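Visitor: Pasting a predicted model and its sequence here:
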Amino acid sequence: QRLLVIRRSQFVSAPGRLCFPGGAIELGESEPVALARELQEELAVAIEPRQRLWHSLTPWNVALAWWSAAMSPDAQLIPNPHEVAEVHWLTITQLRESPDLLESNHDFLDAWERREFVIGESECEL
């Protein structure tokens, strides 16, 4: 199973690092609405948020919510160059082997490998 990952542009914090797409929730937004907006802003793609899989807190006290989402199998991902340098579909092994993966993403992968949640097999997942 491959996961949608972006390489952050040189114009944002943690430039050049790999991470899952997403971002901050704006005032009045729900997590699913924020996820859909962020994917539209970063990759010009419409998604359907499916399930909140997991949550975590970074060492610098930022709360993260990890979601699965579906998109059309023929969706074209168009990176916003101000936010995204590259787009990749990578396996967990490939992510683990990358020295560029943001540290907070390792916690999510750890939870996945401990089977703290399950992602549906039949959907195109983020």
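Guide: Received, thanks. Residues are numbered from 1 along each chain as shown.

Visitor: going forward, measure contacts between C-alpha atoms and count neighbours the same way
Guide: Noted.

Visitor: how distant is the strand ranked longest in the chain from the center of its chain?
Guide: Determined from DSSP state E, the single longest strand within the chain is strand 48-57. Relative to its parent chain, strand 48-57 has a centroid offset of 10 Å by Cα atoms, centre = their mean, to the nearest Å.

Visitor: What residues of it count as buried?
Guide: 49, 50, 53, 56 (16 or more other Cα atoms under 10 Å).

Visitor: ditto for stretch 101-121
Guide: Buried residues in stretch 101-121 (16+ other Cα under 10 Å): 101, 102, 105, 108, 112, 119.

Visitor: Below is structure B, check it against A:
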Amino acid sequence: MNARVVVAGALCERGRLLAARRSAPPEFAGRWELPGGKVEPGESPEGALVRELREELGVVAEPVERIPGEWPLGPGCVLQVWTARLISGQPRPLEDHDELRWLAVGELDAVDWLPQDRPAVREVVRRLPWDDPEGARG
């Protein structure tokens, strides 16, 4: 049986990564994650990421590159992460989150990441052009 896939987006803008603080469910409330959600039947992971970021943050985003690897979330469920570019909108915590923060590379340890997001964030740090102003939205 294939594992259920949960996708998350590593949104980076002006050298900062977007982190989202969970407000639900209670066991995750107050912890931080890369925003995203479950891939629905018949949906591509990239399509799910676009939909989830629209629902959770009110933005239009474009998946750029899948971060190699996947991380277990529980029985039969895995996390896959993509770097993503904001196309339009300003992120707001609409569903399942009560706060968003843009974190510079030196600030990533300032929040209490969910355990499954920690290795993904480490991979993102290795791959994103943190000092590249060309990656910044105008």
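Guide: Structure received. On a predicted model such as this, the values are computed, not experimentally measured, just so you know.

Visitor: Make JSON lines from the buried residues of stretch 101-121 of structure 1 and add distance to residue 63 of structure 1 and secondary structure to it.
Guide: Formatted as JSON lines, those follow (distance: Cα to Cα, whole Å; DSSP: H, G, I helix; E, B strand; the rest coil):
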{"residue": "101", "distance to residue 63 of structure 1": "18", "secondary structure": "strand"}
{"residue": "102", "distance to residue 63 of structure 1": "15", "secondary structure": "coil"}
{"residue": "105", "distance to residue 63 of structure 1": "13", "secondary structure": "helix"}
{"residue": "108", "distance to residue 63 of structure 1": "13", "secondary structure": "helix"}
{"residue": "112", "distance to residue 63 of structure 1": "18", "secondary structure": "helix"}
{"residue": "119", "distance to residue 63 of structure 1": "21", "secondary structure": "coil"}
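
Visitor: just the residues you listed now: which is nearest residue 70 of structure 1?
Guide: Nearest to residue 70 of structure 1, judged by Cα to Cα, of the buried residues of stretch 101-121 of structure 1 is residue 119 at 11.1 Å.

Visitor: Quick one: map the closest one onto structure 2.
Guide: Residue pairing (TM-score structural alignment): residue 119 of structure 1 is matched to residue 128 of structure 2.

Visitor: Look up how far residue 9 of structure 2 lies from that match.
Guide: 13 Å (Cα to Cα, to the nearest Å).
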